[in-house]
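Peer 1: Coordinates for the following, if possible.
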Amino acid sequence: MAIQHNPSANPSGVSGSTVDPAEVAKFSKLSDEWWDPKGKMAPLHKINPLRLTYIRDAACRKFERNVKSLNCLSGLRILDIGCGAGLLCEPFTRLGAQVIGIDPSATNIAAAKLHADKGHLSIDYRCTTAEEMDVRERFDIVLAMEVIEHVTDVGAFLARCTAMLKPGGLMVVSTLNRNWKSFALAIVGAEYVLRWLPRGTHQWDKFVTPDELAQHLANNKLTITDQAGVVYNPLADKWSVSSDMDVNYMVVAEGI
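Peer 2: So this is what the prediction gives:
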């Protein structure tokens, strides 16, 4: 699928795209299976409640909301970059947020729109990239969940994300650390042994260490306010938040 860049939709003057067309094509093939909890996206479905809780709690702390309220995110604008078929967009919409989900894969966006229609949810899905977004659109929260390990330039990507944050807004990033342990577990284990993911889903050299991510965020005047590892317990078949950031981890950063 060709990725078209529209300069007229980019008033900030940021040029070029950090999207890797090969990565887009890879995930487009999986779009039909996004909402099958027992299909190829099963690991994402298992980890999704943890991600939702982590982001919701961070948002409620920041914007002084009652985490127990069913509409605790009411009035907040959320941008979910690389939204896939909307696994995060839908629950955040149900919590009252105005959600914009973007993805460069037309088939992912089609799957997202279809599923949202079935659930009678109003979600603004767009087949586009962060670079093609109008920088004059600002958001309270920008999400980049399992995205930065698939872009061509992490620094440029995060700069673009930061440009779309409202003053004092939150950026939430989840990604994979780069070390021997992540290679063994996230690639050899997940793709070749357990076959949770298709082979070639990840490239180890594109993983980002916490120190590298922290530096990129600091370069964009974002301050880390929370970070946590995400670990899998094979005996319980459950993901949980941990201090162990050796493989999967999440970071919350706040803008000026």
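Peer 1: use CA for all of it now, contacts and neighbours both
Peer 2: OK.
Peer 1: for the residue positioned nearest the centre of the chain, what are its contacts?
Peer 2: For the chain, the residue nearest the mean C-alpha position is residue 145 (1.9 Å; CA atoms, centre = their mean). By CA atoms under 8 Å, 6 or more residues apart in numbering, residue 145 lies in contact with 81, 82, 172, 173, 174, 175.
Peer 1: Could you rerun that using 10 Å?
Peer 2: Contact partners of residue 145, counting by CA atoms under 10 Å, 6 or more residues apart in numbering, are 51, 80, 81, 82, 83, 88, 172, 173, 174, 175, 250, 251.
Peer 1: Identify the farthest-apart pair in these.
Peer 2: The largest separation in the contacts of residue 145, counting by CA to CA, is between 83 and 251 at 17.6 Å.
Peer 1: and those two? which has more neighbours close in?
Peer 2: residue 83 (27 against 21; other CA atoms under 10 Å).
Peer 1: tally of neighbours for the nearest residue to residue 106 once chain neighbours are set aside?
Peer 2: In this structure, residue 106 finds its nearest non-sequential neighbour in residue 127, 5.6 Å apart by CA to CA, 6 or more residues apart in numbering. Look at residue 127: counted by other CA under 10 Å, it has 18 neighbours.
Peer 1: With residue 60 instead?
Peer 2: Look at residue 60: counted by other CA under 10 Å, it has 16 neighbours.
Peer 1: so which helix or strand takes in it?
Peer 2: Here residue 60, judged by DSSP states H and E, is contained in helix 42-63.
Peer 1: Return the set of buried residues in that helix.
Peer 2: 42-45, 47, 50-52, 54-60, 63 (16 or more other CA atoms under 10 Å).
Peer 1: before we move on, back to that, now, which of the contacts of residue 145 lie within helices?
Peer 2: Members of the contacts of residue 145 lying in helices (criterion: DSSP state H): residue 51.
Peer 1: Output the contacts of residue 145 in a markdown table; the columns should cover distance to residue 211.
Peer 2: Formatted as a markdown table, the contacts of residue 145 follow (distance: CA to CA, whole Å):
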| residue | distance to residue 211 |
| --- | --- |
| 51 | 21 |
| 80 | 24 |
| 81 | 22 |
| 82 | 23 |
| 83 | 25 |
| 88 | 26 |
| 172 | 16 |
| 173 | 13 |
| 174 | 14 |
| 175 | 12 |
| 250 | 13 |
| 251 | 11 |
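Peer 1: And for residue 157, the neighbour number?
Peer 2: Neighbours of residue 157 (other CA under 10 Å): 21.
Peer 1: To compare against the first, here's the next sequence to fold:
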Amino acid sequence: MSETKTTIDPAEVAKFEAMAAEWWDPNGKFKPLHMLNPCRLDYITAQIAAHFGRDLSDDLPFAGLRLLDIGCGGGLLSEPMARLGATVVGVDAAPRNIPVAKVHAAQVGLDIDYRIGTAEALAAADEQFDIVLNMEVIEHVADPLGFLRACYDLLKPGGLHICSTLNRTPKSFAMAIVGAEYVMGWLPKGTHDWQRFITPNELYDLLAQARLRAIDRTGMVFNPIAWSWSLSARDLSVNYVTAAVRD
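Peer 2: Have a look, this model is predicted:
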């Protein structure tokens, strides 16, 4: 794969770069991710533990596993993965995100390899990982299939790919765009483009084209009464997450 080829959309990168300093403010522009993070972590840790036969009650259950967090932002997922013992590389195409992530990791005493870059550049450099996290990124790239093919190249044989995104439904338009951007003001207007949301069946098809074998898909559901997120095997109408393997 050519190192000059990229699926990055510069306009999408610019949106997140403008918000970089707010990554670790739980009441700032990334409040939705802070609220969603425990739910995401429940899914990610359970999938990794099951796939690699790890016991989450151990002190460092993911020791010996090399993990890539694509679109790492300020490190909301990279840091807990490092705490669980994984060797973590966090990559983001928005240059202003990486210094924020580095400073916060240093403040909490974590050794994380943060880099400005893309999945394609890492694949071109023949980097490989046991786990690739691709969370809330694919709806922002210019070429989803090319991006997933880079993820395939980045995985070791038998490696695990975890990808979350937003379903393209009337409900997701109402909640993720009207609700989060216009009513609640959690995200700047224009953060998401509903036309770029991907249905679960479309994502499964893209994964198959990228030679990744899908093994699970699960919804992440927001309860406005409890003001919390939970995993759902049935409700994939807004946010959902998939697990796939490179055979």
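Peer 1: TM between them?
Peer 2: Overlay of the two chains. TM-score (TM-score structural alignment, normalised by the length of structure 2): 0.97; 245 aligned residues with a CA RMSD of 1.1 Å.
Peer 1: ok, average deviation of the helix holding residue 60 of structure 1 from structure 2?
Peer 2: Average distance, helix 42-63 of structure 1 versus aligned residues of structure 2 after superposition (mean CA distance after the TM-score superposition for structure 1): 0.8 Å.
Peer 1: Look up the counterpart of stretch 169-180 of structure 1 in structure 2, residue range please.
Peer 2: Aligned by TM-score structural alignment, stretch 169-180 of structure 1 falls on residues 159-170 of structure 2.
Peer 1: same thing with stretch 88-95 of structure 1?
Peer 2: Under TM-score structural alignment, the match for stretch 88-95 of structure 1 is residues 77-84.
Peer 1: list the buried ones in the matching stretch?
Peer 2: For stretch 77-84 of structure 2, by 16+ other CA under 10 Å, it's 77, 78, 79, 81, 82, 83, 84.
Peer 1: Now check structure 1 for the residue matching residue 21 of structure 2.
Peer 2: So residue 21 of structure 2 corresponds to residue 32, using TM-score structural alignment.
Peer 1: for residue 111 of structure 2, same thing?
Peer 2: Under TM-score structural alignment, residue 111 of structure 2 pairs with residue 122 in structure 1.
Peer 1: so where does that match fall, helix or strand?
Peer 2: Counting by DSSP H and E, residue 122 of structure 1 is part of no helix or strand.
Peer 1: so which helix or strand takes in the residue lying closest to it once chain neighbours are set aside?
Peer 2: Distances taken as CA to CA, 6+ apart place residue 116 nearest to residue 122 of structure 1, at 7.0 Å, with adjacent residues excluded. Using DSSP H and E, residue 116 of structure 1 falls within helix 106-118.
Peer 1: how big's the offset between that helix and structure 2?
Peer 2: Mean deviation for helix 106-118 of structure 1: 0.5 Å (mean CA distance after the TM-score superposition for structure 1).
Peer 1: ok, residues contacting the helix or strand following that helix?
Peer 2: Counting by DSSP H and E, the next helix or strand C-terminal to helix 106-118 of structure 1 is strand 124-126. Among residues not part of strand 124-126 of structure 1, those counted as contacts by CA under 10 Å, 6+ apart are 79-80, 83-86, 89, 98-106, 108-110, 112-113, 116, 133.
Peer 1: got the buried residues for strand 124-126 of structure 1?
Peer 2: For strand 124-126 of structure 1, using 16+ other CA under 10 Å, the buried residues are 125, 126.
Peer 1: Ok, stretch 166-173 of structure 2 next?
Peer 2: Those buried within stretch 166-173 of structure 2 under the rule 16+ other CA under 10 Å are 166, 167, 168, 169, 172, 173.
Peer 1: Show me where structure 2 has its strands.
Peer 2: 66-70, 87-92, 113-116, 129-135, 155-166, 213-223, 228-232, 239-245 (DSSP state E).
Peer 1: I'd like those strands as a markdown table, with distance to residue 200 of structure 2 appended.
Peer 2: Compiled in a markdown table, the strands of structure 2 are given as follows (distance: least, CA to CA, whole Å):
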| stretch | distance to residue 200 of structure 2 |
| --- | --- |
| strand 66-70 | 20 |
| strand 87-92 | 25 |
| strand 113-116 | 29 |
| strand 129-135 | 14 |
| strand 155-166 | 9 |
| strand 213-223 | 8 |
| strand 228-232 | 14 |
| strand 239-245 | 8 |
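Peer 1: between those, which one is nearest to residue 195 of structure 2?
Peer 2: Comparing these by their distance to residue 195 of structure 2 (CA to CA), the top pick is strand 155-166, with 10.6 Å.
Peer 1: post-alignment, that closest one versus structure 1, mean distance?
Peer 2: Strand 155-166 of structure 2 versus its aligned partner: 0.4 Å mean (mean CA distance after the TM-score superposition for structure 1).
Peer 1: For the residue nearest to residue 122 of structure 1, list the residues it contacts.
Peer 2: By CA under 10 Å, 6+ apart, the contact set of residue 116 of structure 1 is 85, 86, 89, 90, 110, 122, 123, 124, 125.
Peer 1: In structure 2, which residues correspond to stretch 214-224 of structure 1?
Peer 2: Going by TM-score structural alignment, stretch 214-224 of structure 1 lines up with residues 204-214 of structure 2.
Peer 1: May I see the buried residues of the matching stretch?
Peer 2: 204, 205, 206, 207, 208, 210, 211, 212, 213, 214.
Peer 1: Please name the spatially closest residue to residue 248 of structure 1 (chain neighbours excluded).
Peer 2: Closest to residue 248 of structure 1 by CA to CA, 6+ apart is residue 176, at 4.7 Å.
Peer 1: what does residue 112 of structure 1 give?
Peer 2: Spatial nearest neighbour of residue 112 of structure 1, excluding adjacent residues (CA to CA, 6+ apart): residue 85 at 4.0 Å.
Peer 1: Surely the one you found touches residue 103?
Peer 2: Yes: using CA atoms under 10 Å, residue 85 of structure 1 is in contact with residue 103, at 8.7 Å.
Peer 1: Neighbour count: the two, which is higher?
Peer 2: Legend: neighbour count by other CA under 10 Å for residue 85 of structure 1 and residue 103, higher for residue 85 (29 against 24).
Peer 1: give me the stretch of structure 1 that stretch 129-149 of structure 2 matches.
Peer 2: So stretch 129-149 of structure 2 sits over residues 139-159 in structure 1, by TM-score structural alignment.
Peer 1: which ones are touching the residue nearest to residue 167 of structure 1 when sequence neighbours are not counted?
Peer 2: Excluding its sequence neighbours, the residue lying closest to residue 167 of structure 1 (CA to CA, 6+ apart) is residue 256, at 5.6 Å. Shown in contact with residue 256 of structure 1 (CA under 10 Å, 6+ apart): 162, 165, 166, 167, 168, 169, 170, 220, 221, 222, 223.
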